[in-house]
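> sequence first, predicted coordinates after that:
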Amino acid sequence: MQEPSVLSLKNRWTRYSVVIVLATALVAAAVGFIWVPLANNRQAGLSLWDAICSAAGVAGGATSSALGDDAAARPSNVIVSATMMRPANAESIGRGATLAMRCTMCHGIRGVSEANSPNLAGQIEGAIYKQLRDYQSGHRVSAIMQPMVTLLSDRDMRDLAAYYAYLPHEREPAAAGRTPPQLVSNGAPMRNIGACASCHGGYAQQTATPILDGEPEAYIRNQLHAFRNGARRNDLNQQMRNVARQLTDAEIAELAAYYAAR
């Protein structure tokens, strides 16, 4: 009697091999997309489906359907590009300084806050402009900021951004020589988290990505929690929400303390 071909399913060893491979793939998928995401996101209170979506780097269906508004479908109406900001000149900086007089209570006389509001002195111009636009359009929600920007023209917002970007970064780095957390320097590839330093600050400054160095610890911590629970969702392509969903409370506290001390 002729033996079946090695590649034929009639061969019992071939059948055993196929079954073992399929079983291994199913176990790996269950561990990678169910057990590990649930373990990592237990503190975030995610459902099973949202945890799976988070592991895959996409937004969960329950969160998206619950929003159901323009801000959920389109996180921002600002087109971010290398040419989105015009070159600042003395006139725009001067106008911005005049407009900024309304902002001193929260953001300080020279853009350095004493009220756990973001420090704006030396911030990326495009980042300030984008956030002002998002507050005005409702893509970023704040009971304080939205009334402040309602009547601002596009020129007003550009001039404010130019003024604050012009101001010197007055905060002294207190973390010089300090080893950054693993999430800052290398991220967590197994959890689909890129290094924070790849976007924020240093040589990786991007058009509308804010510098985090020296920002108030409470502000950074609150924003990471807001991204994680979906209260803030004006990040293009959901990059911050996808990262924050993976972070534990301890990791958020560590990141906030590190950047605040820089």
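The structure has been received and is ready for your questions. Residues are numbered from 1 along each chain as shown.
> from here on, contacts and neighbour counts on C-alpha atoms
OK.
> list the contacts of the residue nearest to residue 206 when sequence neighbours are not counted.
Distance criterion C-alpha to C-alpha, 6 or more residues apart in numbering; nearest residue to residue 206, sequence neighbours excluded, is residue 199 at 6.6 Å. Neighbouring residues of residue 199 by C-alpha atoms under 8 Å, 6 or more residues apart in numbering: 205-206, 209.
> switch the cut-off to 10 Å
Applying C-alpha atoms under 10 Å, 6 or more residues apart in numbering to residue 199 gives the contacts 184, 205-211.
> filter the residues you listed to the buried ones?
Buried positions within the contacts of residue 199, assessed by neighbour count (16 or more other C-alpha atoms under 10 Å), are 184, 206-211.
> which of those residues fall within strands?
The members of the buried ones among the contacts of residue 199 all map outside strands under DSSP state E.
> same list (those residues) but as TSV, adding distance to residue 139.
Listed next are the buried ones among the contacts of residue 199 as TSV, based on distance: C-alpha to C-alpha, whole Å:
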residue	distance to residue 139
184	27
206	20
207	19
208	15
209	16
210	17
211	21
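> closest one of those residues to residue 262?
Using C-alpha to C-alpha, residue 211 comes nearest to residue 262 of those, at 10.8 Å.
> name the nearest residue to that closest one, sequence neighbours excluded.
residue 201 (4.7 Å).
> neighbours around that neighbour, how many?
Per other C-alpha atoms under 10 Å, the neighbour tally for residue 201 reads 17.
> check contacts around it.
123-124, 209-213.
> between those residues, which is closest to residue 110?
Comparing the contacts of residue 201 against residue 110 with C-alpha to C-alpha places residue 123 closest, at 12.0 Å.
> show me where the chain has helices.
Assigned helices in the chain, in chain order: 12-30, 36-40, 48-56, 61-67, 70-73, 90-99, 104-107, 125-137, 145-149, 154-166, 182-185, 217-229, 239-244, 249-260 (criterion: DSSP state H).
> another one to put next to it:
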Amino acid sequence: MNEPLFSPKNRWFTVSVAAVVAIAVAAAAIGFVWLPRAHARAAVASLWDSICSAAGAPAPYRSPGLPEEKAVFPTTVIVASEFTGPIDNVAVGRGATLALQCSMCHGARGTATVGTNTPHLAGQPPSSTYKQLVDFKSGHRPSAIMQPLATNLSDQDMRDLAAFYSQQVRESLTGHAGIKVDVPRIASNGSPMRNVGACATCHSPGVARAATPILDGLPQAYLVDQLKAFKSGRRANDINQQMRNAAHGLTDAEIDVLAKYYASR
């Protein structure tokens, strides 16, 4: 007697369904559990984390270089353009006194000496300088040089330093004199197909985006190092991972071109 095709009593139907279910379970176990754990850069905390990771659910950023309470977020600072408050002569004066201990690397007025590969602070937006100092102090931006120096700075000290440097004019560097570099397409237009935004969108001097440094005139070696640090994840104090996402899609050749371009300005 022939049984209906879609019936539990039909042996072929039952075997086929059981085989499909078994394959689906095995595929889910491999795709959602084994592969995420096998290829994770760090140990996955739980089975649920493995499943969420495989499904593409965003997870909190964790840096192995930070204590657990600091590793949840890549930075603790969220600033607006007016975050540092009004800049007055008193704040600039206090900042000038504090900046004496910074002059060996960053110059007397925030313009580093040619060849030191130290970033220029003169003319940088106060919110940008303030954010980096806070990140150095908290450990969200590791640095063997800056962390010990920032440790003893109070919040007001960091605001005063940021105010002082924002009022300084970056000096022209003889090492960059006469260098003419065409604007790289990656700087002006980005690469939308690779999810790389135009650098000029955030880093042009006229944009004045909060907590975003001006790249013009920064040392070429410094820019290369920072872009590669963002690309590799060695530096991770960018809010919402915008720099890591952008730098991840850059080639080493594009990094060199961008660094040369901004250093020449």
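Structure received. Nothing here was measured: the structure is a model prediction, and the numbers come from that model.
> can you list the contacts of residue 199 of structure 1 in TSV and add distance to residue 145 of structure 1?
Shown next, in TSV, are the contacts of residue 199 of structure 1 (distance: C-alpha to C-alpha, whole Å):
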residue	distance to residue 145 of structure 1
184	29
205	25
206	24
207	22
208	19
209	19
210	18
211	20
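> before we move on, the earlier item: make a markdown table from the helices of structure 1 and add distance to residue 195 of structure 1 to it.
Formatted as a markdown table, the helices of structure 1 follow (distance: least, C-alpha to C-alpha, whole Å):
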| stretch | distance to residue 195 of structure 1 |
| --- | --- |
| helix 12-30 | 25 |
| helix 36-40 | 18 |
| helix 48-56 | 16 |
| helix 61-67 | 25 |
| helix 70-73 | 25 |
| helix 90-99 | 34 |
| helix 104-107 | 28 |
| helix 125-137 | 19 |
| helix 145-149 | 30 |
| helix 154-166 | 25 |
| helix 182-185 | 5 |
| helix 217-229 | 15 |
| helix 239-244 | 10 |
| helix 249-260 | 12 |
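> any idea what residue 249 of structure 2 aligns with in structure 1?
Residue pairing (TM-score structural alignment): residue 249 of structure 2 is matched to residue 246 of structure 1.
> which positions within stretch 139-150 of structure 2 qualify as buried?
Within stretch 139-150 of structure 2, the residues scored as buried using 16+ other C-alpha under 10 Å are 139-142, 146-147, 150.
> same check on stretch 59-78 of structure 2?
Buried residues in stretch 59-78 of structure 2, defined by neighbour count with 16+ other C-alpha under 10 Å: 62-63, 66, 70-71, 73-75, 77.
> likewise for stretch 97-112 of structure 1?
Applying 16+ other C-alpha under 10 Å to stretch 97-112 of structure 1 flags 97, 99-100, 103, 106-112 as buried.
> and those residues, which two are the farthest apart?
Spanning the widest gap among these are 99 and 112, at 16.1 Å by C-alpha to C-alpha.
> rewinding a little: show me what the residue nearest to residue 206 of structure 1 aligns to in structure 2.
Using TM-score structural alignment, the partner of residue 199 of structure 1 in structure 2 is residue 202.
> tell me how far its match lies from residue 242 of structure 2.
11 Å (C-alpha to C-alpha, to the nearest Å).
> again, but for residue 47 of structure 2
Distance from residue 47 of structure 2 to residue 242 of structure 2, by C-alpha to C-alpha: 29 Å.
> and for residue 79 of structure 2?
In terms of C-alpha to C-alpha, residue 79 of structure 2 sits 15 Å off from residue 242 of structure 2.
> which of the contacts of residue 201 of structure 1 lies closest to residue 258 of structure 1?
Comparing these against residue 258 of structure 1 with C-alpha to C-alpha places residue 213 closest, at 8.5 Å.
> counterpart of the closest one in structure 2?
Checking TM-score structural alignment: residue 213 of structure 1 goes with residue 216.
> list the contacts of its match.
Listed by C-alpha under 10 Å, 6+ apart, the contact partners of residue 216 of structure 2 are 120, 170, 203-205, 259, 261-265.
> ok, 7 Å please
By C-alpha atoms under 7 Å, 6 or more residues apart in numbering, the contact list for residue 216 of structure 2 reads 262-263, 265.
> TSV for these, including distance to residue 176 of structure 2 and neighbour count?
Shown next, in TSV, are those (distance: C-alpha to C-alpha, whole Å; neighbours: other C-alpha atoms under 10 Å):
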residue	distance to residue 176 of structure 2	neighbour count
262	11	20
263	7	21
265	8	15
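> among those, which one sits closest to residue 196 of structure 2?
Looking across the contacts of residue 216 of structure 2 and measuring by C-alpha to C-alpha, the closest to residue 196 of structure 2 is residue 262, at 17.3 Å.
> map the closest one across to structure 1 for me.
Residue 262 of structure 2 maps onto residue 259 in structure 1, by TM-score structural alignment.
> test my guess that its match contacts residue 211.
No - with contact taken as C-alpha atoms under 7 Å, residue 259 of structure 1 and residue 211 are classed as non-touching, separated by 9.4 Å.
> rewinding a little: the match of residue 249 of structure 2 - how many residues pack around it?
25.
> what does residue 200 of structure 2 give?
Neighbour count of residue 200 of structure 2, defined by other C-alpha under 10 Å: 17.
> pretty sure it is touching residue 190, no?
No - applying C-alpha under 7 Å as the test, residue 200 of structure 2 and residue 190 come out as separate, 8.8 Å apart.
> so who does residue 121 of structure 1 touch?
110-112, 164-165, 167-169.
> at 8 Å what do you get?
110-112, 164-170.
> map these onto structure 2 and name those still in contact.
Mapping these onto structure 2 (both residues aligned by TM-score structural alignment, their matches' C-alpha atoms under 8 Å) leaves 110-112, 164-169 still in contact.
> need those residues in CSV (columns: distance to residue 25 of structure 1).
Formatted as CSV, those follow (distance: C-alpha to C-alpha, whole Å):
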residue, distance to residue 25 of structure 1
110, 58
111, 54
112, 53
164, 53
165, 51
166, 55
167, 56
168, 55
169, 52
